[in-house]
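>>> Sequence and predicted model, in that order:
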Amino acid sequence: MTTRPRVGRLERTRFGYGFVRVGEGEDDLFVPPFAMGGALHGDLVVARYLETRREGDAHEIVEVLERSLAGIVGRLEPRGRMTLLLPERPEYPREILLTLHGRSSVPRGGRVVVRLDLKPPEPLQGKVIAVLGTDDAREDSWVVALEEGIRTEFDSQALAEAASHDESSVARAAHGRADFRNDIVLTIDPEDAKDHDDALSVRRSAHGAHEVGIHIADVSHYVSPGGALDLEAQARGNSAYLADATYPMLPEALSGGLCSLVEGKDRLTLSLVVDLDEEGTVGKSRLVSGIVRSNASLSYPEAARLGREGGDGIPASLALLDRIARGLRRRRMEEGGLDMDLPEIRARLDERGEPHRFEETKRLPTHELVEEYMLLANRIVGGRALAKEVPFFYRVHERPRYDKLRAFFDAARYLGRSGAVPFVTEAKQLRRWATSGKTTRDRIVNLYLLRAMEKARYDLVDVGHFGLGMRGYAHFTSPIRRYADLANHRIVKRYLLDGAKPGGDPWAFADGWMSAGVASHISSTEMTADDAERAVLKLKAVRYAQLRLGEEARGTIVGLSPGGLFVFLEGWFIEGFLPKRAIGDPSLTLAEHGFSFRSKRTRHRLGLGDPVDVVVARADLERREIELGLRTRAARRPKHPGRAKTKARGGRQGKRR
């Protein structure tokens, strides 16, 4: 227990309580609903110890240092000179009274996005940053981006700086670069990718070691330190990829144009050329400024198909790259690291932005192929920076805390795993506890393991990457969409290229764009983008559920809280909440371990990983909640959602399969 005041960001939950996140490797501070002290979700606050409860220490907010930059979506009601904001998200209070600038442009009861002033005066002050119209699914990503504080428009000076470059700039910069335009160069990306950071090439050797080229877009050629583009990219930190919109780190003229390694166009690169054999043995490497011309921009499925079909040219290159990548993967797993299979869920949308289905993205061999070469490049370049002792943004991942691992082992044992609990010093010790992820119960185990892990972040000090089992690991391969990679490229070009003649103090060179403060900021913007991605997916899930009110589904319990059960709906690939009150058994009690409810009346148990038949009871778009009910045996599924009819007065709807 610590009684001294602590500073951190407040994360409130929909249940009223919250946690103050005080830093990496430290316990979050629990704050009960009555101890918020006027603080709102996302605020920077000072918290101090309040009392010790059976569940642990409780804290109270004693000061709000800074309001969140996030927007608050809600409706307005005038209160004289003041305004009552009625937020939609349950993480906020139901009413916020404030002085609001720009209220006159909003009709009574209008729906808006409000941003509070950073410095917290009393009473609260804020301004309207967007007026929302009637509900439009095509605006979901835009609204969430405003809520999360993601920039949706570029500064005019940044746009002008990006537009000042044209195709002729590539030819002017080609002199003195290694020329890979006669090689078969391939990009492999998601089907909807617009920015192509990386490409691969391979020169076959009859003597065992092949020369693999890992070509990364030379974004730093166009983005100078301290310029308008640089300041914009640093503020954004990274691109945000949401369900129906992308908010890139750089303007389209660069992110989808001059920097993108598009098919048939000459493009500038930083290229790592590595000698590799099919057993994964890494030979000599060289790091050079290059110029490439992509022969084909392939999607993961296209590349997988070409590799299977075989043939000369591109299929032969893919087949050889795949064999080498398999060797790299075998060797990497022998050395250490942990590989967890957590499938990504994507919403398939129609032209109106409405979801017509959710699906898991299938992991193909080509995903692993690209992943291995990117990991290799990041490791080699990061290792060079570490050896040279130059400033660099390392990707660090601390060892998980014992209490979090203990909670994971408890959950894994509840779900059927067995064995002695190890004292974990290396990630590979956790492999036997991770699963293939083929069933929902397997995925729950992997999800709990992921929650036990610390969040990866950026730092100027390399403390290693626990999950990968690597030291000297840094991000280098995605400079179009990550500021860390862009900043690292500047150091690479000045101090780490083969044949480079570095001059001057590297720390003075990096001043202003590579610092501990920037590392913390871009780590934060990455988490913001992840939060926004999940929030949009949740919005789409609620829209999907709205069309299926009254329908039944088979689900699996994936989490529990004192208020009820979180249920993953099989086949629908969305999650809903089954309130304890909806189960109809007041004797239900949450077990001490927290993994099941047990009925004192019937002795029936509802626990983590158990199947449960539910019905969609409510889908609240404003509060982003899907509430489920427990299906009774007498219930029958409607065959056609939204238009089932009863056969007799008072009859129930038919089943839908």
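Perfect, thanks for sending it. Model, not experiment: these values are computed from the prediction.
>>> Only C-alpha atoms from now on, for both contacts and neighbour counts.
Noted.
>>> so Ala591 sits right up against Arg605, yeah?
No - between Ala591 and Arg605 there is no contact, the gap being 9.8 Å when judged by Cα atoms under 8 Å.
>>> Show me the helices in the stretch 501-650 of the chain, by range?
Under the criterion DSSP state H, counting those that start in this stretch, the stretch 501-650 of the chain contains helices at 506-509, 516-546.
>>> Looking at Ala591 and Arg605, which is more packed in?
The neighbour comparison of Ala591 against Arg605 (other Cα atoms under 10 Å) goes to Arg605, with 16 against 13.
>>> can you map out the helices along this protein?
Here the chain has its helices, by DSSP state H, at 140-148, 156-163, 168-173, 228-236, 252-253, 300-309, 314-335, 365-388, 402-414, 440-452, 483-491, 506-509, 516-546.
>>> Of those, give the one that comes closest to Asp218.
Nearest to Asp218 among the helices of the chain is helix 483-491 (7.7 Å), distances taken as Cα to Cα.
>>> what's the closest one in contact with?
Contacts of helix 483-491 with the rest of the structure, by Cα atoms under 8 Å, 6 or more residues apart in numbering, involve 218-220, 233-234, 237-238, 249, 390-393, 458, 475-480, 506, 510, 513-514, 519, 522.
>>> deepest of the helices of the chain, which one?
Highest mean neighbour count of the helices of the chain: helix 483-491, a mean of 25 (counted as mean count of other Cα atoms under 10 Å).
>>> here comes the other one, which I'd like you to weigh against the first:
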Amino acid sequence: MINEEKLLVFLKKNPNATFKNIANYLKVKFNQNKDLTTLLNKLIESKQITRLRNDTFASLEFLSSEKGIIKFVQDGKFAFVDSDKLDSEGNIISYFIPPTEFNGALNGDEVLIDSYKIVNSEQREFATVSKILKRNTTKIIGKVTQEKNRFYFKPLKAQNFKNHFIKIKNLASTIKNNDVVAAKVISYENKNVIWISIQDVIGQMNDPMLYVNALIEERDTIQNFPKEVINEANKIADFVSQKEMQDRLDLRNELIVTIDGSSTKDFDDAINVKKIDENTYELGVHIADVSYYVTENSEIDKEALKRGTSIYLVDRVIPMLPEKLSNGICSLNPNVDRLTMSIIMTIDKKGKILNSEIKETVINSKYRLTYERVNEFLKGQKFEDESLNQMLTNASELSKIIREYKNNEGYINFEIKEPVIKLDEKGYVKDIIVKEQGESEAMIEDFMVRANEGVAYFSHKNKLPIPYRIHEIPTEESIENFNNTLNQLGINLKIDKNKISPVAFRQIIEEIKEIRNDEFLKTMFLRVMSKAIYSLGNIGHFGLASEFYCHFTSPIRRYPDLMVHRIIREIIFKNQKDKLEHFAEIGTQIAKENSESEQKAVELERDTNDLKYAEYYKQKINQEFKAQIVTILKFGLFIEFENKTSALIHISEIGDGEFVFDDKNNLITNGKKFYKLGDKVKVVVIDADETTGKVSCVLKEDFANYLIKKELKEQQNEARRNNFKKKSH
């Protein structure tokens, strides 16, 4: 009989022991190999030992049990559970869970885990799911397939449900073969069987926007407005009456224009600029008076708060307000009267605001201008209307003055170039181009920033409980990481974390750009920054170098702007001071909700773009591209193509698999050769997954080796399939 105690003692002293090592040590005879296998499996089951990836065995030491939410990484290749405990450096302790230890848990489930350490080994601690406490997957997107008279359901993200069998209950007769559907989880029969009920058909596999629509559905993003919201919107007049113009400053005879993108349909801001004398300008920023039409706690208002923001996707806008308002009565369309809330500022030749006032106004926009056309004007291509030429010349002069003023304050324009997806008439990606900010876009941004600052200062002065847009100074940790990266790049500069200010930060960025004006460095500058959020407590906006800042200029598409308008209307224009306490009471929760809805919108915009990027690169498999290494992590290199999209080169695909991550120097090396941040490389696309938006590459010099490994793997898989067929016969 094999001695269990002796085996455990041996493994404690000899981690990474093979089956043969163990058999030799215990003097196991050939005919006892089956007994040894049974014993090893029993000890693995009881978590006294573990089988490692390289088919060796090691002894385990139990550490603790924890509750937490399991979060899948790389589509279920492994997972983590964050505990509520901190390590000695104050960081949240996170437990690694290999896929063999999920034990039926799905991404997002609340689980109980047991954590273990491999005895006498430097390998990381890991955990196993011992119990599923709460299932949090309530919806699954998948494809229905028909085989003979039976229907099957396959999740689009099948990798997240590898060990689960999904059964359909009460299938409607309208469901067809290959329909992609949204399914509601009815019950879990055990840890591996899920019962579903099909709710909606999303589309068919040949729909070019299928994966985008699936992700919108998966994220529970509301597209259509409820009936009561539409009914309420339909009661609003689509013109401005004489009565509504009373007691408003009438600016309809002023030369006021909108300047937006060529595809824009909702115009919430308009501008006009006058040159009073050689030293002074008047800037008028006129914003759609949405709060006049959308009153607090109306059906439209409640729905707008729920949405928080309009979401701009590759093929559509999911608006915050019904189209009757967003593209109609609230939109500052040309040659029609519109109600506005305006901030009119007198600005000197140094960019300082000498005077400002916020007024209820009525305007009639004279021109719907595009960024493209105004950029042409700024390069010398004039309009027929000489008064328009003069106004835009004044605007250009003032914009440069404001920009210099803001630059001196420490304002940082990162000038990040972004990829823009171009679709064909069917909705497929025909190209991805790089978008760069033109002078007209920068001009409007200058005016909007100044307007937002002016309104925020006005609100502060009048003690209004508005949602400020705040942006904290970078953390010491992010500055330290940034300084380390500069050092690794051979840039002999560093940010002094004890003297951090917008001016100091801008200065060092300008110095870095003089040494190495690389695109990927601009993205790194952004990573140093904290996320901007909404808050009733003002701490300023670090990135914009603003002591007071709020969002005022886009109430058609952002709820915080609507709140700022509403508070000014009720307390200043209507003089209802008794509402101060009310707005202060609801403000903190609304600011929190708006910060969250903004983040969700940003993630949906980014992730749907990723899906279309993957669609584009799926047509480019085995093609070569120029790229640059922009991020280095333990599992590989993230590279950026010339069109500013990105992909992953997994570390296992570099060289012959002998490369490792050197975290101290932030590079990947095999001791002789290394890859570091900023390196220009040539890559070949090897995979693009339209369900996840992930694109994979190999370095050009590794492509031939990759093809050999791929062919070998396919041969092995074919051999396994043939063996299985023989056994089944």
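Okay, I see it. Here the structure is a predicted model, which means the values were calculated and not measured.
>>> And the TM-score between these chains?
Here the superposed chains carry a TM-score of 0.84, computed using TM-score structural alignment, normalised by the length of the first structure; 619 aligned residues with a Cα RMSD of 3.7 Å.
>>> who wins for proximity to Arg48 of the first structure among the helices of the first structure?
Short answer: helix 402-414, nearest of the helices of the first structure by Cα to Cα, at 22.1 Å.
>>> residues in the second structure aligned with the closest one?
Aligned by TM-score structural alignment, helix 402-414 of the first structure falls on residues 476-488 of the second structure.
>>> quick one: contacts for the residue nearest to the spatial centre of the first structure?
Relative to the mean C-alpha position of the first structure, the nearest C-alpha, by Cα atoms, centre = their mean, is the one of Asp530, at 3.0 Å. With contact taken as Cα under 8 Å, 6+ apart, Asp530 of the first structure is in contact with Ala240.
>>> Reformat the helices of the stretch 501-650 of the first structure as CSV; add distance to Val612 of the first structure.
Listed next are the helices of the stretch 501-650 of the first structure as CSV, based on distance: least, Cα to Cα, whole Å:
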stretch, distance to Val612 of the first structure
helix 506-509, 58
helix 516-546, 17
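>>> Which one of these lies nearest to Leu124 of the first structure?
Minimum separation from Leu124 of the first structure across those (Cα to Cα) falls at helix 516-546, 23.9 Å.
>>> got the angle for that closest one vs helix 140-148?
Helix 516-546 of the first structure runs at 140 degrees relative to helix 140-148, counting by axes from the mean of the first three to the mean of the last three Cα atoms, to 10 degrees.
>>> which residues in the second structure does helix 516-546 of the first structure align to?
Using TM-score structural alignment, helix 516-546 of the first structure pairs with 588-618 in the second structure.
>>> mean shift of that stretch relative to the first structure?
Mean deviation of stretch 588-618 of the second structure relative to the first structure after superposition (mean Cα distance after the TM-score superposition for the first structure): 1.5 Å.
>>> what's near enough to touch Glu625 of the first structure?
With contact taken as Cα under 8 Å, 6+ apart, Glu625 of the first structure is in contact with 542, 576-577, 618-619.
>>> Contacts only, for the residue lying closest to Leu415 of the first structure once chain neighbours are set aside.
The shortest distance from Leu415 of the first structure to any non-neighbouring residue, by Cα to Cα, 6 or more residues apart in numbering, is to Gly609 (6.7 Å). Going by Cα under 8 Å, 6+ apart, Gly609 of the first structure touches 415, 440-441, 444, 556-558.
>>> Map Gly609 of the first structure across to the second structure for me.
Using TM-score structural alignment, Gly609 of the first structure sits opposite Gly678 in the second structure.
>>> same question, Gly280 of the first structure
Aligning on TM-score structural alignment places Gly280 of the first structure opposite Gly351 in the second structure.
>>> circling back to that earlier point, now the two most distant members of the contacts of Glu625 of the first structure.
Longest distance between any two of the contacts of Glu625 of the first structure is 11.6 Å, between Val542 and Phe577; criterion Cα to Cα.
>>> what residues do these two have in common as contacts?
Residues touching both Val542 of the first structure and Phe577 by Cα under 8 Å, 6+ apart: 625-626.
>>> Isn't Gly438 of the second structure up against Val374?
No - applying Cα under 8 Å as the test, Gly438 of the second structure and Val374 come out as separate, 9.4 Å apart.
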